[in-house]
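**Student:** sharing a sequence plus its predicted fold:
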Amino acid sequence: MPGRIQPMRRQLLRLAGALLCSPVLARAAGGGLPRAVRQRIVATLDAPLPKILNVHHLALIRRFDIGWSPVESGAPMLNPAHPLGTGDTLTLAMQAIASGDAALAAQRLMEAAQLLPRFVQMADLKPGSYAHGKAPFVLTAQHLTLLRQQSWLTVEMLGMGSAEDYLAEGYWPTPSVDGKRPYGNFTNYPVEMAQALGLPVRRQADGSLAVTPALEAELQALHEQTMPALQVFVRQAGLRRNTP
């Protein structure tokens, strides 16, 4: 039925939300938001993406809560249940941009969410040890290379329904890295990771590309580390000079 999420896609969306937040803490994004705010969210996602990343966007990106999509092989995503972490998302967004205008805060949040892939390309962060929860995370040059190689999907490309569908389910319409082809074209994503990192790739008798089992295991672990790597990146990375 047009305009409704198919059952399997609805289950995936609910699974993502269940994995990313406690039901006790969850606040329905759709039913709990004023109509004007919901309308602004939909209008923002229908409008062209802003060409400039402004101070509001940066303030929100700094507060982004990165989760892990359960789709296919899994991949980093902007938490659709709590994109700004635990608490009332709309209130947190208004605090981030220092404004009492709820519709504007929702608009800026949706713009910042769409600009996240661009931010990853525009910003820089030196490899090193960074605070991350209870234990530091060691960000490497490999992590940074992979973050810039990842393929992001918009809400429409995710195929889980429209922005209205997300809001009706109690989630914010946020983007995710493609869990099926996280680094471009291959479902056998360790091969593309190896190519991006300059690691050995061999051609098999049938013409397909592969890596050794040992390297594949290392790359799968490295792929899972891109979630904390992205979390550290949005918190700490600075925009490059001469960035428009």
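**Tutor:** The structure has been received and is ready for your questions.
**Student:** please make it C-alpha for all contacts and neighbour counts, starting now.
**Tutor:** Will do.
**Student:** same for the top helix by length along the chain, what does it pack against?
**Tutor:** Counting residues, the longest helix found in the chain (DSSP state H) is helix 102-122. In terms of contacts (3 or more C-alpha pairs under 8 Å, 6 or more residues apart in numbering; DSSP states H and E), helix 102-122 is packed against helix 35-46, helix 55-61, helix 89-97, helix 141-149.
**Student:** one more to weigh against that first structure:
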Amino acid sequence: MSLRDVAAQLRHLWRCRSEYKLLERQHATIAETLATRPPDEFSAQHLAILRNLRVTWLTVESGAPGLRQFLPFGSNRSTLKVGFELIGCRNEALLARALVETGQLIPAFCIKAVMSAGRYAVPADMRDYFADSQTGVSADGTFEFREEHAVLLRQSCWRTDMLYPPSWPLPGIDGKRPYGDCSYFQIDMASHLGMPYQISSDGEVQTNEVRDAELESLHWQMLTALQIFLLHACVPDRV
């Protein structure tokens, strides 16, 4: 291991230690914010935080995308340093409150915000995370955001589970039933996309291996779709 790698590991360990201490200091603020009705609309601070949140793949059941609950701005970015820059002051309680409120607003944002279909560049500092071909990111670092992605974001079922406490209560899509009531999630996906599976005379859904694989591939792409949506989707006047 090179000295550069050792230095990088030490910096990461320091960020993790600082994050644990921050969560400990702001435990009461986080709990109080969760017990309070979320704001009715995004503030400039909420939007700035939302643009900087990073996604992750949650491995519950079938798996689904969600927001990072630890080091939410990325593993190589200090929550305090980035957060203070985003809110414009060095106030830990204000940052904690704004971060939790932003998480509370994410599901409504995905329903009501809008974004044009097209090809979008994945920021250079994120590309390593989306290197797997299943994410839909091409060799040139771009992702084709389609209407199907927007439809599924609007139909996603969100949860806020503290998977690895202490952590920030930021939401993720339900890995067991990501798009509706069916644990066989392709059934819900097909219905939302206007191409439902056929039903047999005895009421059984007639699945199809090829179509199942296509929808599962689309489900994997939702990780990138969510990140691109957070970066570029337009916020209406009220969310």
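**Tutor:** Perfect, thanks for sending it. Quick caveat, the model's predicted, so the values are computed rather than measured.
**Student:** just to revisit the earlier point, may I see the helices and strands packed on helix 102-122 of the first structure organised as TSV, with distance to residue 216 of the first structure and mean neighbour count added?
**Tutor:** Shown next, in TSV, are those (distance: least, C-alpha to C-alpha, whole Å; neighbours: other C-alpha atoms under 10 Å):
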stretch	distance to residue 216 of the first structure	mean neighbour count
helix 35-46	37	17
helix 55-61	32	20
helix 89-97	38	20
helix 141-149	15	18
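**Student:** do you know which of these lies nearest residue 196 of the first structure?
**Tutor:** helix 141-149 (7.3 Å; C-alpha to C-alpha).
**Student:** that closest one against the second structure, how far on average?
**Tutor:** Here helix 141-149 of the first structure, set against the second structure after superposition, deviates by a mean of 0.7 Å using mean C-alpha distance after the TM-score superposition for the first structure.
**Student:** quick one on the thing from earlier: any chance of the helices and strands packed on helix 102-122 of the first structure in TSV with distance to residue 71 of the first structure as columns?
**Tutor:** Formatted as TSV, those follow (distance: least, C-alpha to C-alpha, whole Å):
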stretch	distance to residue 71 of the first structure
helix 35-46	23
helix 55-61	23
helix 89-97	24
helix 141-149	18
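**Student:** okay, and the helix or strand following the longest helix of the first structure goes to which residues in the second structure?
**Tutor:** Using DSSP states H and E, the helix or strand that follows helix 102-122 of the first structure in sequence is strand 123-124. Aligned using TM-score structural alignment, strand 123-124 of the first structure spans residues 113-114 in the second structure.
**Student:** for stretch 43-60 of the first structure, same thing?
**Tutor:** Going by TM-score structural alignment, stretch 43-60 of the first structure sits over residues 32-49 in the second structure.
**Student:** tell me the counterpart of residue 203 of the second structure in the first structure.
**Tutor:** In the first structure, residue 203 of the second structure lands on residue 207 (TM-score structural alignment).
**Student:** any idea how many residues pack against its match?
**Tutor:** 8 (other C-alpha atoms under 10 Å).
**Student:** so which of the helices and strands packed on helix 102-122 of the first structure is nearest residue 73 of the first structure?
**Tutor:** Per C-alpha to C-alpha, nearest to residue 73 of the first structure of those: helix 141-149, 15.3 Å.
**Student:** which strands or helices does the closest one pack on?
**Tutor:** helix 102-122, helix 189-197, helix 226-236.
**Student:** let's have those helices in CSV, adding mean neighbour count and distance to residue 182 of the first structure.
**Tutor:** Below are these laid out as CSV (neighbours: other C-alpha atoms under 10 Å; distance: least, C-alpha to C-alpha, whole Å):
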stretch, mean neighbour count, distance to residue 182 of the first structure
helix 102-122, 22, 13
helix 189-197, 20, 7
helix 226-236, 21, 11
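**Student:** could you dump those into a markdown table and include distance to residue 213 of the first structure?
**Tutor:** Shown next, in a markdown table, are those (distance: least, C-alpha to C-alpha, whole Å):
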| stretch | distance to residue 213 of the first structure |
| --- | --- |
| helix 102-122 | 30 |
| helix 189-197 | 10 |
| helix 226-236 | 20 |
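**Student:** wait, which of those helices is closest to residue 138 of the first structure?
**Tutor:** helix 226-236 (8.3 Å).
**Student:** quick one: that closest one aligns where in the second structure?
**Tutor:** Using TM-score structural alignment, helix 226-236 of the first structure pairs with 222-232 in the second structure.
**Student:** give me the mean deviation of that stretch from the first structure.
**Tutor:** On superposition with the first structure, the mean distance recorded for stretch 222-232 of the second structure (mean C-alpha distance after the TM-score superposition for the first structure) is 0.4 Å.
**Student:** for the closest residue to residue 107 of the second structure other than its chain neighbours, grab the count of nearby residues.
**Tutor:** Excluding its sequence neighbours, the residue lying closest to residue 107 of the second structure (C-alpha to C-alpha, 6 or more residues apart in numbering) is residue 158, at 6.6 Å. For residue 158 of the second structure, the neighbour count with other C-alpha under 10 Å is 19.
**Student:** was I right to think residue 158 of the second structure contacts residue 176?
**Tutor:** No. Using C-alpha atoms under 8 Å, residue 158 of the second structure is not in contact with residue 176; the gap is 10.9 Å.
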